[in-house]
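K.L.:
what would the 3D arrangement of this be:
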Amino acid sequence: MPCVEMLPLGHHDVDEMVAIEQGVFPYPWTRGNFVDSIDSGYSAWGCRVAGELVGYFVLMIAVDEAHLLNIGVLGKRQRMGFGTRLLRCAMSTARQAGASGLLLEVRPSNESALALYRQFGFRQIGLRRDYYPLADGREDALVLRCELGRIRA
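P.N.:
From the prediction side, this is the model:
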């Protein structure tokens, strides 16, 4: 079995992050979004398998609350447990930074992501109308939150 590592990411990883992002999201973050996040001091971590970046997350921590801004897994590596590893790492990173809760937005149509988040105890706390772009309009975002003291998965 190849070596699987969770590592902090920086500017030298942005091209790989962008490549994954463009391959899995219809309206991906830009290179500038990733660079700005790293420049702002947000926590960026990745999962590497035998050196290949297979997934990443970007996490913003503000006082005692964390916000998962982005998480993505390489298309050919989805449904292999990497999303779970990344989410666990994001929750641990947030908790170590003193956050008591973790927020995120997700498309209601992203059933696989919703199932993963619910497995970890995330609950809907709000709705952002017309948050995500679509080819023929906009899609709402579900705002989910998890208490970091009560991690289930």
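K.L.:
can we go C-alpha only for contacts and neighbour counts from here?
P.N.:
OK.
K.L.:
what sits closest to the spatially most central residue of the chain if chain neighbours are left out?
P.N.:
The chain has residue 71 as the residue nearest its centroid, 2.2 Å off, counting by C-alpha atoms, centre = their mean. With sequence-adjacent residues excluded and distances taken as C-alpha to C-alpha, 6 or more residues apart in numbering, residue 71 is closest to residue 57, at 4.1 Å.
K.L.:
just checking, the one you found touches residue 44?
P.N.:
Yes. Taking contacts as C-alpha atoms under 8 Å, residue 57 lies within contact range of residue 44: 5.6 Å.
K.L.:
where is the longest helix in this structure?
P.N.:
Criterion DSSP state H: the longest helix present in the chain is helix 82-96.
K.L.:
now do the SS call for the residue nearest to the centre of the chain.
P.N.:
strand (DSSP: H, G, I helix; E, B strand; the rest coil).
K.L.:
one more, so I can put them side by side:
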Amino acid sequence: MHRREDSYLGAPGLELTIRPLEPGDLSEILNIELQGYSHPWSEGIFLDCFKPDYRLWGVCQNGSLAGYVVVSYVLDEVHLLNLCVHPGFRGRGAGRLLLRHLLAEAARECMNQVILEVRLSNNVASKLYRNEGFEEIGRRPRYYPAASGWEDARVMALLLQP
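P.N.:
I've put the predicted structure just below:
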């Protein structure tokens, strides 16, 4: 399956760009993370991701961070660890643009597949991943912390190379 490049324009008049993230972006990243998740990553977790086997990209509008994605590279596989979009940019194409960018970069770097976990209750994200070609390959019981205990994860994968 061939992946589309970063051609998704989002809502009319929404000019978004993608750039690599740096540790100096951490305050903006944490701001979005805190608004996006009930159990957000800590600053230390993000700092641990600024290493050679990780890739961090941000989607920006007029220089301001609107969302980010964090992936790790292991052998020929990409693990999508975190994709989060600021609430003000949700439903406007920012998440899709980030996802398509990471898929294009992974294919460019000759990776074989992308794997991710998503909460069973996160229907919006699951739909996005399915629409971009991901398929469910399993479940991880009690994977995510939740308000009333734990929530299962849907494991999804997309093969990049034939």
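K.L.:
superposing both, give me the TM-score.
P.N.:
In this superposition the chains share a TM-score of 0.93, using TM-score structural alignment, normalised by the length of structure 1; 150 aligned residues with a C-alpha RMSD of 1.4 Å.
K.L.:
can you give me the neighbour number for the counterpart of the residue nearest to residue 71 of structure 1 in structure 2?
P.N.:
For residue 57 of structure 1, the aligned residue in structure 2 is residue 69 (criterion: TM-score structural alignment). The number of residues packed around residue 69 of structure 2, counting by other C-alpha atoms under 10 Å, is 23.
K.L.:
equivalent analysis for the one 4 residues further on, please.
P.N.:
The tally of other residues near residue 73 of structure 2 (other C-alpha under 10 Å) stands at 16.
K.L.:
distance of it from residue 111 of structure 2?
P.N.:
Residue 73 of structure 2 sits at a distance of 8 Å from residue 111 of structure 2 (criterion: C-alpha to C-alpha, to the nearest Å).
K.L.:
wait, doesn't residue 44 of structure 1 sit right on residue 36?
P.N.:
No. At 11.5 Å, residue 44 of structure 1 does not count as touching residue 36 under the criterion of C-alpha under 8 Å.
K.L.:
tell me which of these two has more neighbours.
P.N.:
Higher neighbour count among residue 44 of structure 1 and residue 36: residue 44, with 24 against 13, using other C-alpha under 10 Å.
K.L.:
quick one: what's aligned to that one in structure 2?
P.N.:
That one, residue 44 of structure 1, aligns with residue 56 by TM-score structural alignment.
K.L.:
check which helices and strands the one helix or strand its match maps to sits against.
P.N.:
Under the criterion of DSSP states H and E, residue 56 of structure 2 resides in strand 54-61. When contacts are defined as 3 or more C-alpha pairs under 8 Å, 6 or more residues apart in numbering; DSSP states H and E, strand 54-61 of structure 2 packs onto strand 17-20, strand 64-74, helix 94-108.
K.L.:
start and end residues in structure 1 for the first one, please.
P.N.:
Meaning strand 17-20 of structure 2. So strand 17-20 of structure 2 sits over residues 5-8 in structure 1, by TM-score structural alignment.
K.L.:
list the contacts of that stretch.
P.N.:
Contact with stretch 5-8 of structure 1 is made by 43, 44, 45, 46, 47, 48, 49, 89, as judged by C-alpha atoms under 8 Å, 6 or more residues apart in numbering.
K.L.:
mean deviation, it versus structure 2?
P.N.:
Stretch 5-8 of structure 1, aligned to structure 2 and superposed, deviates on average by 0.6 Å (mean C-alpha distance after the TM-score superposition for structure 1).
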